[in-house]
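Enquirer: Mind looking at a prediction? Sequence and model below.
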Amino acid sequence: MSKTISGILSILAVLPCSSTWAENADVRYKIPLRTGAITPVPIERSTIRLPSSILPTTTFQNSVTAQASDAIAPNPGTPAPAPSTASDPAAATNRYIIQFHSIPSSDQIAKLKSQGTVLNEYVGGNSYYATTTGKAAAISAQDEQVRAIVEVTPKDKIQPEVLSEIQSSSAVQRPFSVRLFRDSTVETLAAQVKALNGSVIETSKASSSAVILIEPRRIEDLARSNSVKTIEAAPPAKQRYNDLVRRAIGAELLQKAPYGLTGAGVKVGIWDGGLVAQSHEDFKNRLTIGSTGASVDRHATHVAGTLGGDGAHSKSAVEEQQVSDTLTLNGQSASISSTAETATGASQPTAAGADKQWQGVAPGVSIVSYYWDNPTNAHEAAIKSEGIMLSQNSWGYTVDQQLGNCSLYGTYTLEAEGFDQIVTGFYGRRIPIIFAVGNERNDGDCGMSAAPPYRNYANVAPPVTAKNVISVGAINSDDNDMTEFSSWGPTTDGRLKPDIVAPGCRKTGQVTSTVPSNSYAGMCGTSMAAPAVSGGVALLIEQRQKMAKPVLLPSSIKALLIHGASDIAPAGPDYRTGYGAVNLQNSVDLIRGDKVTEGEIGTNGQTKTASLQIAPGAKELKVTLAWDDDPASTNATTSLVNDLDLRLVSPTGALHLPWQLDPKAPDTAATQGADHINVVEQATVQNPEAGIWKIQVVGFAIPKPAQQFSLIVTTR
């Protein structure tokens, strides 16, 4: 079985500690909603009065203050009928935000539930969405741990980008995304939308959401429904993100003795803008089509070849020097593929390759190809029926100034939430999900500089903004330099993107891989880097299987890639290259050396401490902590839910904290300090003093217990 932290290191203490959010009380108790921050007035318990009814409109004298819930301007023209709630299972209740003085214990949560108040998603500021009746809320308000109770109003549900649209008198229906409370159903929403002359066009089980068509002036009426949690702009159209790769990331060595890894026995799902060409000889009988109604796609086939083509056709095929339609929008393809195009832009054949020259990273892996339509829903059958073990995605949403959606960069969206759900086991089994970070940095759009060296930050488009996915940027395979196109973080809430980088182009050309018609072609982009990492993940999974060990948590896979990565100057992580360039041999050796520890923080404030003896002369102590966090509420301004802290204590008591970046100054080098933003923390100590060190994992704030974590500790 997978070892807990006590399996290889001694547990020294399980210490309670109070959750401290900030020294300033106003900051500590601010509820950071994207629809507007709320700083509620504390309850005056001496004046609480039980309401005479339990109607959803019930409020409490001197106990409920919803300062951000101002009245919304009425719709122009004739008011629309309010949605029917006759069939809504939440109709007899109302939605509140309940704020506590500190994160409540499991006993406190159980007590509230026995009183009729159920806590739902955590939204920050010691606050939770809650489902309750007016009477139950009044009873809960008498609890000394409850600081404030705020009723959720329609305006609290409507995202800022939608507010301007509801003033419109237009009768033209528009698409919007609706996030439901998890105790509500899509069927209920469909009935309510129909009552407003709208329709549901797509649903997502993982994010409990739907895309609807409705007149903008009807949005406020829909927001009155107890089923609806948030209403935001519908996602834009998706776009694709587009020799030496195997060698650059260490896969070439892993395919030889003593490793002998090919990805055999591992099944991966690939989501793309079309299907992988089954006719290509490099896939033989290892490729299954998981979607119907989609056509074969050049980009998807190229991605699959990088991940798992066996290169069987390399010696007899000719390589096409790539055409100009292989990468993303906004001029990206022309700027990247110019080195491989002729003056006319036509494809030019060259000599056939050498034996296995264009082999992928995991040539023995099994592949299931999916079209990118409704991908979070498609993962259910892929996991439960097809048995995929990881998910590869080289696509993202189109963000463009002409579309007016530049604010989407860095945003934690409904689909990001859905992918976080999947990683944490929503469909019965946890799997790692790999995403390309995007190619937006040099397109000169959304206020970015169009001049080299393109030092543009914060241009990562959803859904790679999810917390638990592995986000991959692109470097050149022949010199490890950063490419001109690879998107850089941070996200809107300051999180690190990308996590790591891998080869996605060449200084002197492109990445060659499979394309339809049993041929090969060159492309560049983070689309090429992500499948190289996905192939690497397949090798990590295979190595674990060879050792007859239990399946690792997705957070352990991420920690292995990050801990094994080769740092790219300056020291520590950065918003350009993440934790550095993937080095698969290092990561596989960590598995072979049994360096992965999986543990759990069960309660808020718990600390798990492990001891480690360091001998004299050690050059470096390196510790990586990662966890798959509970999905965040898309209405929260901070996506982190369970906040773990990593602390290293030297034999003489010196405290060493993890790397920390400043999202307000993204070009500055990492320093060391407490991190309350990311789901990965890494601490390194150069020339650590000899003696017994303490490695501490602290449950700084655990509103959704229990939280599993992955820990890797090495010295050299």
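Expert: Looks like it came in fine. In this text the structure is predicted, and so the values were computed from the model without any measurement.
Enquirer: alpha carbons only for contacts and neighbour counts from here, please
Expert: Noted.
Enquirer: could you measure the residue nearest to the spatial centre of the chain against Ala474, distance?
Expert: For the chain, the residue nearest the mean C-alpha position is Ala466 (1.8 Å; C-alpha atoms, centre = their mean). Here the criterion is C-alpha to C-alpha, to the nearest Å. By it, Ala466 lies 19 Å from Ala474.
Enquirer: coming back round to it: name the SS class of the closest residue in space to the residue nearest to the centre of the chain that isn't next to it in sequence, please.
Expert: The shortest distance from Ala466 to any non-neighbouring residue, by C-alpha to C-alpha, 6 or more residues apart in numbering, is to Ala416 (4.4 Å). The three-state assignment at Ala416 reads helix, by DSSP: H, G, I helix; E, B strand; the rest coil.
Enquirer: got the contact list for Ala416?
Expert: Counting by C-alpha atoms under 8 Å, 6 or more residues apart in numbering, Ala416 makes contact with 462-467.
Enquirer: Phe435: which of those residues is nearest?
Expert: Of all the contacts of Ala416, Val464 has the smallest distance to Phe435: 5.9 Å, by C-alpha to C-alpha.
Enquirer: Touching, that closest one and Val437? I think so.
Expert: Yes: taking contacts as C-alpha atoms under 8 Å, Val464 lies within contact range of Val437: 6.2 Å.
Enquirer: this is the comparison structure:
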Amino acid sequence: MYYKKPTYSYGLISSLIFSLFGFLTVYGQSETKKELIRINSNQYEMRSFVSELEADLQSKEAKINQVLKTKGWKKTEKLKDGSIVELKDIGTDGTPLYYTTLNDPSKQVSRANALYSDGLLDLGLDGNGLQVGVWDAGVALTTHQEFDTRAKSGDGTTEVSSHATLVTGNLISSGVKPNAKGVAYGAQVLSHNWTKDKIEVAEAAANGLLLSNHSYGIKSDRVPDWYFGSYIKTSKDWDKIMHNAPYYLMVTAAGNAQKSFDNESPNFGKTADGFDLLLGFATSKNGLTIAGANTKIGNKGELKEARVASYSSLGPVDDGRIKPDLAGDGSSIFSTNSTTNTSYDTSAGTSMAAPGVTGSLLLLQQYHEELYGDYMKAATLKGLALHTADDVDSQGPDYKMGWGVMNAKAAAVTLQNKGYSTLVDEETLLEDTTFSITVNANGTENLMASISWTDAEGEYINRGDLNNMTPALVNDLDIRITKNGKTYFPWKLNPKKASSAATKGDNLVDPFERVEVENAKGEYTITVTHKGRLKNGFQDFSLIVSGAQISKCSIDAPSNIGLLLSSTNSSTISWSDAEETLYEIQYKKFNGDNWKSEFVWENNFEITDLEAGIVYEARVRSICTENMLSDFSETISFEFNGYETELYAYEPFGFGESLKIMVYPNPATEWIKVEAELSKDAVYSIVTTLGNTLRKGSAIESIDVSDLASGLYILMVEDHSGMKSTKFYKD
């Protein structure tokens, strides 16, 4: 058995320093980070596959041209509702496959707005420095006023598409018109015509592209029934691209065919029920297929109501996988139009729901890079989105909106709490091994664990078999949570009972599994195993856990702060200890403008290069994650004397009552007296607000202040139990 010790927050120190103090002012996908993605992509396999795709494209274009010539059909047409239809492919059975844009006659629904500056989380995210690919019926109007210079043609296409412009605006519009502001309004779009989509995506993904949006698909009224829900060659091709470029994730619209009555032989129910309508790359395993939702969101980002949009295509796919994966807002989206550089339009459909999710995912990649210095693999990003989605209606996933409505706010909080109450880890399972980790439930929320992996392309391709249930899954991983002999299983759906609620059991078809333990208390073991042989002898996977006590870190403000000892050029501050806690200590000259910060794991810190006769201030706080910080401790003041002493020789710091002092009368005229339990050795210092020491003496006697000028002063008292200060005013 392979046992992995939980990952605590020790690796957070550098990222915390950057995120807390803003040292990293420019984020983005640098060439160095693109090179890391290139290294992790299977370049040889991708080059070979691109050559195969190019040859395949030439063959298909020849077949298409022959069909067009023989049948007298149009290759491209524009329908009355504005949709663009183009003969794009020839199926393995000879069926002409028409691609169509998926609009039908966002950021709030996905909670992406919580990640903006002044949003609920106030993270300042906008996608700046990141690129997202858009493939569509043409390219966006790159000169539109909402895009600045951030929309560019990625393939040199000059044919401008109104639909591509709408999609691009939903992604990156800057907000010249505020209600048209895009989800990732600082990002850059590389806009492409869909003609060579697989070839161009394969090349871009191998060279660092993280995300692409595809708001189009096969037109549902021009294919035989067996196509619906089938894993066909185009499904396999896209899975192969994602498998060989593990940082790249494809996001596609589910389609708008729910009321089309196009599938007369669905794998569940009657045609009018609207099930079994997903086509082409919408049935791929590794990508995200996005449904449209009608929702109500509260002012704190909570989902109050959600239902699948009446147009949105439903699953299941034929092998029973959970598709669509997620839902986004596709209703009445106001966005850019290509008529002029200042024109806008309103559109609805899964075409608009998909870019809302794509933009949210891009912000999460930006946030992960800011926190941890690198990007998530696609399986991690996908798993995070599914793990944190808002459940809808009955518990668990369904074939209407998958795992629920995208919740970027919850996903960002999961990233923030990594190493504290969550895990977001990228692991590898070797053949014939077991991965195991033990965690404690935090007792305040359900314990939830998910695994997500980018699976190898399916081995079976449907070539005409109606509702064939052969699984597309190649490497079947399993996750379980156990405690005291009881095993908790993941969610799964049954395509033969597509309208029924999800159940729990052995999931044989999905490359994402989620296990939940309600009212979890105590220690649990999370185990990941596999069935059969693993292709290539291993499978990378991502583990997401929430509702756990990963670290014993304390976010209580440190107590008992005080001086421990001094030397000729330094003083050491000490405070109460807590396990696995990072401390930030701040210090400065008394009434100085800027605090100096240091980070330590120990509960003491030596402040060096101090000046004798100067008064300093110090305070400490606990840090568990970027989102888990305590308040600062009380501020202590101390005068550095420049000689060596142990300040707590009689009563070591932390084992007695801290010294508490008051001074009276206050304001004072002639004299003051210290009110505290003092030893005969207690001494005082009177310090100006500029840090200059005026006088010293015994603190157990009345102190003459008659000759002091009017103003504010600090009285510092040092005794065996420590040093304390208070302020008084001299009339």
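Expert: Noted; the coordinates are in hand. Remember, predicted model here, so these are calculated numbers, not experimental data.
Enquirer: Next, the TM-score between them, please.
Expert: Laid over one another, the chains give 0.60 as their TM-score (TM-score structural alignment, normalised by the length of structure 1), with 457 aligned residues with a C-alpha RMSD of 3.1 Å.
Enquirer: The residue nearest to the centre of structure 1 maps to what in structure 2?
Expert: In structure 2, the residue equivalent to Ala466 of structure 1 is Ser284, according to TM-score structural alignment.
Enquirer: Return the list of helices and strands in contact with the strand or helix carrying Gln192 of structure 1.
Expert: For Gln192 of structure 1, the host element (DSSP states H and E) is helix 186-195. Secondary-structure packing of helix 186-195 of structure 1 (3 or more C-alpha pairs under 8 Å, 6 or more residues apart in numbering; DSSP states H and E): strand 199-204, strand 209-214.
Enquirer: in a helix, that's where the residue nearest to the centre of structure 1 is, yeah?
Expert: No: when three-state DSSP is applied, Ala466 of structure 1 is found to be coil, with no helix at that position.
Enquirer: hang on, it packs against Gly410?
Expert: No: contact criterion C-alpha under 8 Å: Ala466 of structure 1 and Gly410 do not qualify, at 9.5 Å.
Enquirer: Next, the equivalent of Asn476 of structure 1 over in structure 2: secondary structure please.
Expert: In structure 2, the residue matched to Asn476 of structure 1 (TM-score structural alignment) is Asn294. Under three-state DSSP, Asn294 of structure 2 falls in the strand class.
Enquirer: Tell me which residues touch Ser452 of structure 2, please.
Expert: 379-380, 382-383, 511-513, 541-543.
Enquirer: Likewise for Gln255 of structure 1?
Expert: Taking C-alpha under 8 Å, 6+ apart as the test, what Gln255 of structure 1 contacts is 261-262.
Enquirer: That one maps to what in structure 2?
Expert: So Gln255 of structure 1 corresponds to Tyr116, using TM-score structural alignment.
Enquirer: now Leu408 of structure 1
Expert: By TM-score structural alignment, Leu408 of structure 1 lines up with Tyr227.
Enquirer: Quick check, its match in contact with Leu279.
Expert: Yes: counting by C-alpha under 8 Å, Leu279 is a contact partner of Tyr227 of structure 2 at 6.6 Å.
Enquirer: just the helices in the stretch 1-150 of structure 2 please.
Expert: 13-21, 31-40, 43-71 (DSSP state H, counting those that start in this stretch).
Enquirer: what about those, which gets the closest to Glu427 of structure 2?
Expert: Set against Glu427 of structure 2 and scored by C-alpha to C-alpha, the helices of the stretch 1-150 of structure 2 come closest in helix 31-40, at 14.2 Å.
Enquirer: what do we get in structure 2 for Pro631 of structure 1?
Expert: Checking with TM-score structural alignment, Pro631 of structure 1 has Glu457 as its match.
Enquirer: what's the distance between its match and Ser212 of structure 2?
Expert: From Glu457 of structure 2 to Ser212 of structure 2 the distance is 19 Å (C-alpha to C-alpha).
Enquirer: closest to Ile231 of structure 1 out of the helices and strands packed on helix 186-195 of structure 1?
Expert: strand 209-214 (9.6 Å).
Enquirer: what distance separates that closest one from the middle of the whole chain?
Expert: 22 Å (C-alpha atoms, centre = their mean, to the nearest Å).
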